[in-house]
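>>> With the sequence up front, the predicted model follows.
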Amino acid sequence: MGRFILRRLMQAAPLLLAVVVLNFLLIAFTPGDPITLLVGDFPAPPEYLAQMRRDYGLDQPVWMQLLHYLGKVLQGDFGYSFANQQPVASLILERLGATLELTLTALGLASVLGVAFGVLAARSRGGPADSAIQAASSAGYAVPDFWLGQLLILAFAIGLGWLPSQGYNPVRGVAPGWEGFVQHLRYLLLPALALSMRYLTLITRITRASMLEVMNADYILAARARGSAEWQVVIGHALRNAAAPVLTVIGYNLGFVLAGSALIEAVFAWPGIGRLLYESIAKRDYPVMLAILLMVSVTVVLANLLTDILHRLLDPRLERA
């Protein structure tokens, strides 16, 4: 297992380097000037604009900027934010907690409900519950996340007035103890539900398909012949052997959930990494954009590695492959 992890990390190193280089070049050759956006409508003289470009290193050729950036990244320095006037690393750390809270809640909600609905659909194959779950999953997968977020705001915040429409906490602050936890949960519920819907429907469909493949296997029939309880057959035998594709979907989508939170955080004014990326794109804040894209890439690599490790733990035959 140690050799496997080391080999995967060594394979990921050139991939991450290629991601950094490609992202840098794509952003560098995108039309527009971040200095112009920083200055705004202020009639700055050309000398001042040239000085700002020198200060931020934007007067150098692209290949020199790339080499300088790679050297700083290898030292753990992700640069200085043009728009926020602070180090990128500290800026991301300020927003990281809110994004992790949102994405992990959404992925946990999608995983638990998706597996439960998938098992229920497989157990009632061809029945009303199966048809309803398949129809709902198809509709949920087709709805864009940001549009679903707006629909939830219209329904539960504006129409019914049950939940707040935007923000992270009440403006006056949260109350101490359990009451404060409930207040914060009300702000978290709608964005987490909007972000989780696409992955919930995907996990539901994968779980159902994987369960149907194993429900008629010989070991399932043998377990029932031994008189095992139905929940033991479904959970202990069928679901465990059907778990590999489900784990693959959950693990491989972790990075996409993190990247997809940008629009959801913008819709719900959630102060996380996704909203920071959205704002950085609008302001052409190169260092922040590059750091967030690199963080998403690292998350995808680590999520894939963790998924492969879990596969080997669930199926020891893979260890000898």
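That came through, no problem.

>>> Please make it C-alpha for all contacts and neighbour counts, starting now.
Fine.

>>> if I look at Ser165, how far off is Leu293?
Separation of Ser165 from Leu293 (C-alpha to C-alpha, to the nearest Å): 28 Å.

>>> try Leu70
Distance from Leu70 to Leu293, by C-alpha to C-alpha: 14 Å.

>>> try Gln232
43 Å.

>>> neighbour-wise, which of the two wins?
Using other C-alpha atoms under 10 Å, the more surrounded residue of Gln232 and Leu293 is Leu293, with 17 against 13.

>>> Find the helix or strand that that one is a member of.
Leu293 is located in helix 286-314, with elements delineated by DSSP states H and E.

>>> Report all helices and strands that that helix contacts.
On a contact count with 3 or more C-alpha pairs under 8 Å, 6 or more residues apart in numbering; DSSP states H and E, helix 286-314 meets helix 2-28, helix 88-123, helix 243-252, helix 254-267, helix 273-283.

>>> Deepest-packed of these, please.
helix 254-267 (a mean of 22; mean count of other C-alpha atoms under 10 Å).

>>> Which residues outside it are in contact with it?
Contacts to helix 254-267, defined as C-alpha atoms under 8 Å, 6 or more residues apart in numbering, come from residues 99, 103, 107, 145-146, 149-150, 166, 191, 194-195, 270-278, 296-297, 299-300, 303.

>>> on that earlier part again, can I get the helices and strands packed on helix 286-314 in TSV with distance to Leu38?
TSV is the format used below for the helices and strands packed on helix 286-314 (distance: least, C-alpha to C-alpha, whole Å):
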stretch	distance to Leu38
helix 2-28	16
helix 88-123	17
helix 243-252	37
helix 254-267	21
helix 273-283	8
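
>>> quick one, which of those is nearest to Tyr199?
Tyr199 lies closest to helix 88-123 among those, at 5.9 Å (C-alpha to C-alpha).

>>> thinking again about what came up before, looking at the helices and strands packed on helix 286-314, which is closest to Met52?
Taking C-alpha to C-alpha, helix 273-283 is the member of the helices and strands packed on helix 286-314 nearest to Met52, at 15.7 Å.

>>> try it against this one:
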Amino acid sequence: MSSLGKIGSSLRRTAIQAVPTVIGIVILNFFLLQMAPGDAADVIAGEAGSATEETMHALRVQFGLNHPVLVQLYNYLNELAHFSLGFSPRYGMPVAELIGQRLPGTLLLMSLALGIALFIGLVLGSVMAIFAGRLPDRVLSVLALVFYSVPGFWIGLMLIILFSVTLGWLPSGGAGTIGADLSGWAGLWDKARYMILPATSLALFYVAIYARLTRASMLEVKSQDFVRTARAKGLSPFSVTVHHVLRNALIPITTLAGMHIGSMLGGAVVVETVYSWPGLGRLAYEAVMGRDFTVLLGILLLSSLLVIAVNAAVDLLQTFLDPRIGVR
């Protein structure tokens, strides 16, 4: 079978396996959210200041919350079967439209954070592996341990104090200058200024993980026979490190990066709340506070599909990095 045929077969198998997985995730999340106290009608009535029993009943009937749990689950699965994520009681609009407005911001933030984490982690890990056991390795190991240990929200607040309050270099929150009609490079730079701090806050935790993993993987690969053969052929130390050691060390790193997509979505809840970034993480937080479980179910479903898609892409990337793995 050709490489393209193997890739197509692997993608079909992944898609088939994803269907029962996603259904199971939806059902589990639905019952877990049903165990939470209150519903959207309670929150809406609380924000209004008062409500009669008749008003509460009318709200629950309007949002379909008056049905038994199993009936609500059937109705929700029926909507999913018709490619609908339902209707948000709190925002008064379809969930798919609401998520579509917030999704680009989160994907952009996560992509930038993952890129920063991988780049800095690979550089630091390579330096640590080259100087293993010496002063640079020890200093960078302590720095990585600090990034790994410190909570993300604390790092976010400290970055705001340093770069926004003290130095005044970067904005403390938001997604763009309010009222500014910028385009071209000016608009791109304005957007980038608002992304630097949240992306860095989200990335620093993963920098520590990738740096330590890169160090361990490179030290393991350096002891392999093919690396000694490359050195014996007279290749330069730089060529051996980049084309032989680092390339093979990337395999466990790409696997871990794919697994971190889900945890990055969880970390985005904290980071987007701290920096008032309009993304899915902040929307999930608002949905929890507003008991808007339809929105939260939609976000969880989308997150599951995103993780499955990224893991499939990682499998293909690993095949490119090391053809010996193959697409099984």
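That came through, no problem. Since the model is a prediction, treat every value here as computed from it, not as a measurement.

>>> can you tell me what part of structure 1 stretch 291-310 of structure 2 aligns to?
Alignment of stretch 291-310 of structure 2 against structure 1: residues 284-303, by TM-score structural alignment.

>>> chain center to that stretch, what's the gap?
12 Å (C-alpha atoms, centre = their mean, to the nearest Å).

>>> on that earlier part again, with structure 2 superposed, average distance for the helix holding Leu293 of structure 1?
Overlaying structure 2 shows helix 286-314 of structure 1 at a mean distance of 1.3 Å from the equivalent residues (mean C-alpha distance after the TM-score superposition for structure 1).

>>> quick one: buried residues of that helix?
Neighbour-count burial for helix 286-314 of structure 1, counted by 16 or more other C-alpha atoms under 10 Å, picks out 286-309, 311-312.

>>> Can you list the buried residues in the longest helix anywhere in structure 2?
Ordering each helix of structure 2 by length in residues (DSSP state H) puts helix 184-222 first. Within helix 184-222 of structure 2, the residues scored as buried using 16+ other C-alpha under 10 Å are 190-191, 193-195, 197-219, 221-222.

>>> What separation do you get for Leu140 of structure 2 and Leu73 of structure 2?
In terms of C-alpha to C-alpha, Leu140 of structure 2 sits 51 Å off from Leu73 of structure 2.

>>> typed the wrong thing, it's Ser172 of structure 2
Note on Ser172 of structure 2: its distance to Leu73 of structure 2, by C-alpha to C-alpha, is 41 Å.

>>> now the helix holding Leu293 of structure 1 and helix 2-28, what's the angle there?
Angle of helix 286-314 of structure 1 versus helix 2-28, following axes from the mean of the first three to the mean of the last three C-alpha atoms, to 10 degrees, is 150 degrees.

>>> Report the inter-axis angle for helix 286-314 of structure 1 versus helix 243-252.
Helix 286-314 of structure 1 and helix 243-252 are oriented at 170 degrees to each other (the same axes, to 10 degrees).

>>> what's the offset of helix 286-314 of structure 1 from the middle of its chain?
Here the centre of helix 286-314 of structure 1 is set off from its chain's centre by 10 Å, with C-alpha atoms, centre = their mean.

>>> Also stretch 241-261 of structure 2?
That offset, for stretch 241-261 of structure 2, works out to 18 Å (C-alpha atoms, centre = their mean).

>>> What residues in structure 1 pair up with it?
By TM-score structural alignment, stretch 241-261 of structure 2 lines up with residues 234-254 in structure 1.

>>> cool, and stretch 211-218 of structure 2?
Under TM-score structural alignment, stretch 211-218 of structure 2 corresponds to residues 204-211 of structure 1.

>>> tell me the average deviation of the matching stretch from structure 2 after fitting.
Counting by mean C-alpha distance after the TM-score superposition for structure 1, stretch 204-211 of structure 1 comes out at 0.6 Å.

>>> Now which residue in structure 1 aligns to Phe31 of structure 2?
Phe31 of structure 2 maps onto Leu25 in structure 1, by TM-score structural alignment.

>>> What strand or helix carries Gln166 of structure 1?
Going by DSSP H and E, Gln166 of structure 1 is not in any helix or strand.

>>> residue contacts, the equivalent of it over in structure 2?
When structure 2 is aligned by TM-score structural alignment, Gln166 of structure 1 is paired with Gly173. Neighbouring residues of Gly173 of structure 2 by C-alpha under 8 Å, 6+ apart: 194, 274-277.

>>> can you rerun that using 6 Å?
Contacts for Gly173 of structure 2 (C-alpha atoms under 6 Å, 6 or more residues apart in numbering) come out as 275-276.

>>> For stretch 286-302 of structure 1, which outside residues touch it?
79, 81, 88, 255, 277.

>>> What residues does the third one make contact with?
So the one you mean is Val88 of structure 1. Contact analysis of Val88 of structure 1 by C-alpha under 6 Å, 6+ apart lists 78-81, 288.

>>> Aligned counterpart of it in structure 2, please.
Val88 of structure 1 maps onto Val95 in structure 2, by TM-score structural alignment.

>>> Now do its match against Ser88 of structure 2, distance only.
Distance from Val95 of structure 2 to Ser88 of structure 2, counting by C-alpha to C-alpha: 6 Å.

>>> repeat for Phe147 of structure 2
Distance of Phe147 of structure 2 to Ser88 of structure 2, given as C-alpha to C-alpha: 38 Å.

>>> Likewise for Gly176 of structure 2?
26 Å.

>>> swap in Gly133 of structure 2?
According to C-alpha to C-alpha, Gly133 of structure 2 and Ser88 of structure 2 sit 56 Å apart.

>>> what about the two, which has more around it?
Ser88 (21 against 10).

>>> Next up, the contacts around the more buried one.
Contacts of Ser88 of structure 2 (C-alpha under 6 Å, 6+ apart): 94-95.

>>> Could you rerun that using 10 Å?
Ser88 of structure 2 makes contact with 40, 63, 94-98, 287, 292-296 under the criterion C-alpha atoms under 10 Å, 6 or more residues apart in numbering.
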